[in-house]
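K.L.:
predicted model and sequence below, questions to follow.
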Amino acid sequence: MGSQGWAPVLIHSTGVWLADVANLAPSTLVGVDISDRLFPPPKAHQSFLVHSSLQLPVNWSSRFSLVHQRLMGLAFGADAWKTCIGEYIRALKPGGWVMLEEMDVVFSFGSDFEIPPVSARSISALRSLCATRNIDPDIFPKLADMLTAAGFVDVHVKHLKLPVVDGDNDGLLRTSLDAWRGMKAAVLTLGGLGLGKDEEEFDAYLAAKDAEWRNGNFCLPWIIWTARKPL
């Protein structure tokens, strides 16, 4: 595994990204997560394994051509980011690449437009939630330097804007609202974080957010970091 062709490791995912890559390159693909709950049935040249990106197997050193991770920004503290980046450079072959993708939902790089009021409330709530979990909400602007400090070269950062509603496609909006519904209990336990002191007020907030995003041209920043392990 990983000794021939292009062998990415997909960190923390349902396997959607890995499946897309499989359609482009018939290579050995490995997906890992801390739980197998969301693993799809593996296809040819695919395997899904339960591992933590903070402690990859010892025998994975210099094994992969690409390591890909996405959507862990509000799960990792600064120390965890350093650890996983260190594990990724260890797991890569010389000349291999790491690719990190994150939705900057707290606008840590700032915004070139005025954030509407309902959305501003959710950003404030997320920042408060990060504080309760010892997570730095402004870690993204620091990741390029962290990649360099770990030994990566050719570090690049790409900024994209994804519309939450794009014509008839409202998938990003629905995904965001579903994520907030999943956090409802935790948010209410903390007093609502300005989004509502009970379920009725919280649900009313989500309805207002739905309306605000559907009636505007709101976009969320999507950030992509790529970096190479030296030869």
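P.N.:
Okay, I see it.
K.L.:
use CA for all of it now, contacts and neighbours both
P.N.:
Noted.
K.L.:
just want the most central residue of this structure.
P.N.:
The centre of the chain sits closest to Leu71, judged by C-alpha atoms, centre = their mean, with a distance of 0.9 Å.
K.L.:
quick one: secondary structure of Val187?
P.N.:
helix (DSSP: H, G, I helix; E, B strand; the rest coil).
K.L.:
what distance do you get for it to Ser108?
P.N.:
According to C-alpha to C-alpha, to the nearest Å, Val187 and Ser108 sit 21 Å apart.
K.L.:
what about those two, which has more around it?
P.N.:
Val187 (23 against 14; other C-alpha atoms under 10 Å).
K.L.:
next, count neighbours for Gly86.
P.N.:
So Gly86, with other C-alpha under 10 Å, has 20 neighbours.
K.L.:
how about the strands in this protein?
P.N.:
8-11, 29-33, 46-50, 64-70, 92-103, 153-163, 219-228 (DSSP state E).
K.L.:
in TSV: those, plus distance to Phe39 and mean neighbour count.
P.N.:
What follows is the strands of the chain, written out as TSV (distance: least, C-alpha to C-alpha, whole Å; neighbours: other C-alpha atoms under 10 Å):
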stretch	distance to Phe39	mean neighbour count
strand 8-11	12	24
strand 29-33	8	23
strand 46-50	7	17
strand 64-70	15	23
strand 92-103	20	20
strand 153-163	26	14
strand 219-228	24	19
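K.L.:
for comparison:
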Amino acid sequence: MEHNESGGTGCPAGQTYLLDNAGKEASARFAALAAIFDPGTIRHLEERGLTSGWHCLEVGGGGGSIAAWLAARVGSTGRVLVTDIDPRFLESLQVTNLEVRRHNIVNDALPEAAFDLVHSRLVLLHLPERERALARMVAALKPGGWLVDEEFDSSIDLVSSANPGEVYSKTYVAMARTMDSRGVDRRFGRRLFGRLRAHGFVDVAAEGRTFMWHSGSPGVSLLRSNYEQLRSAMIDAGYITEREFNEDLAGLDDPGFMMPSPILWTVWGRRP
């Protein structure tokens, strides 16, 4: 594994990324994300024809599960560059055809027209400068190369329910308000199809995936880690009280708990 650093926080001056990799909850979050979403991500990457010898870019590698899979898939004749603003969870990927780079997708340069595949998951929605970041990802593709991006649409009805026990807790609503206040675009997944068309991509298509999260599932593990990491931000902003937070956290262990997940939109297209 090669290791290259090019600094940058990826956040506006004076702000920190809400779900910072330095948080003690990050490892649990990455494990849950991999359990929930990796099977679908891998299916979509395979369907794009990914094979040995490809050069791939993974933007915002997080816990590294997809970067490691890419490196194994492209083999010794392929290369994978995986970037993150905080690559602490990627540094253990001791793979000869994989380079880890500390990198700010908004401000730091990337090789242009260098990759057969560029992939990212749950990165752009967090960036106020998401259009600039997307343009950099587009420019990094070879002509004919595939972009596969996966982003949430969490702008769902937070009031009504279809099942007894199905709830959007006060803490979930507070988390949404906190993200809105930090410039997160919670509908960006739904916008992606149009954004790739606007960049002139061909063979653009999309799929939305959603799940019913219930007590004991990886989805509830993800909720728990996000709630705990955002606890101070939500309470300090006055979006929720400490008592309400503790009640909702305990409610995740209720055998009857259930809630639909946000929609994860996977959108793909080829650069002409």
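P.N.:
Structure's in. What do you need? Fair warning: this is a prediction, and the values are worked out from it, not measured in the lab.
K.L.:
TM-score for these two?
P.N.:
The TM-score (TM-score structural alignment, normalised by the length of structure 1) is 0.80; 216 aligned residues with a C-alpha RMSD of 2.9 Å.
K.L.:
quick one: map the residue nearest to the centre of structure 1 onto structure 2.
P.N.:
Counting by TM-score structural alignment, Leu71 of structure 1 lines up with Leu122 in structure 2.
K.L.:
can you tell me how far Ser128 of structure 1 sits from Ala150 of structure 1?
P.N.:
Distance from Ser128 of structure 1 to Ala150 of structure 1, by C-alpha to C-alpha: 29 Å.
K.L.:
same check, this time on Pro94 of structure 1
P.N.:
With C-alpha to C-alpha as the criterion, Pro94 of structure 1 and Ala150 of structure 1 are 14 Å apart.
K.L.:
and the closest residue in space to Val155 of structure 1 that isn't next to it in sequence, what does it touch?
P.N.:
The shortest distance from Val155 of structure 1 to any non-neighbouring residue, by C-alpha to C-alpha, 6 or more residues apart in numbering, is to Ala227 (4.3 Å). Applying C-alpha atoms under 8 Å, 6 or more residues apart in numbering, we find Ala227 of structure 1 in contact with 97-99, 147, 152-156.
K.L.:
show me what Ala227 of structure 1 aligns to in structure 2.
P.N.:
Looking across to structure 2 (by TM-score structural alignment), Ala227 of structure 1 lines up with Gly269.
K.L.:
ditto for Ala179 of structure 1
P.N.:
That one, Ala179 of structure 1, aligns with Asn226 by TM-score structural alignment.
K.L.:
okay, and the helix ranked longest in structure 2 goes to which residues in structure 1?
P.N.:
Secondary structure of structure 2 per DSSP state H: the longest helix is helix 26-47. Per TM-score structural alignment, helix 26-47 of structure 2 has no counterpart in structure 1.
K.L.:
what's in contact with that helix?
P.N.:
19-20, 62-63, 65-66, 148, 218-219, 221-222, 225-226, 266.
K.L.:
how close does the alignment partner in structure 1 of Ala135 of structure 2 get to Lys229 of structure 1?
P.N.:
Using TM-score structural alignment, the equivalent of Ala135 of structure 2 in structure 1 is Gly86. Remark: distance between Gly86 of structure 1 and Lys229 of structure 1 (C-alpha to C-alpha) = 11 Å.
K.L.:
could you do Leu71 of structure 1 as well?
P.N.:
Taking C-alpha to C-alpha, one finds Leu71 of structure 1 at 22 Å from Lys229 of structure 1.
K.L.:
which residues does Ala71 of structure 2 contact?
P.N.:
With C-alpha under 8 Å, 6+ apart, Ala71 of structure 2 has these contacts: 78-80, 95, 97-98.
K.L.:
for Thr175 of structure 1, give me its contacts.
P.N.:
Applying C-alpha under 8 Å, 6+ apart, no residues qualify as near Thr175 of structure 1.
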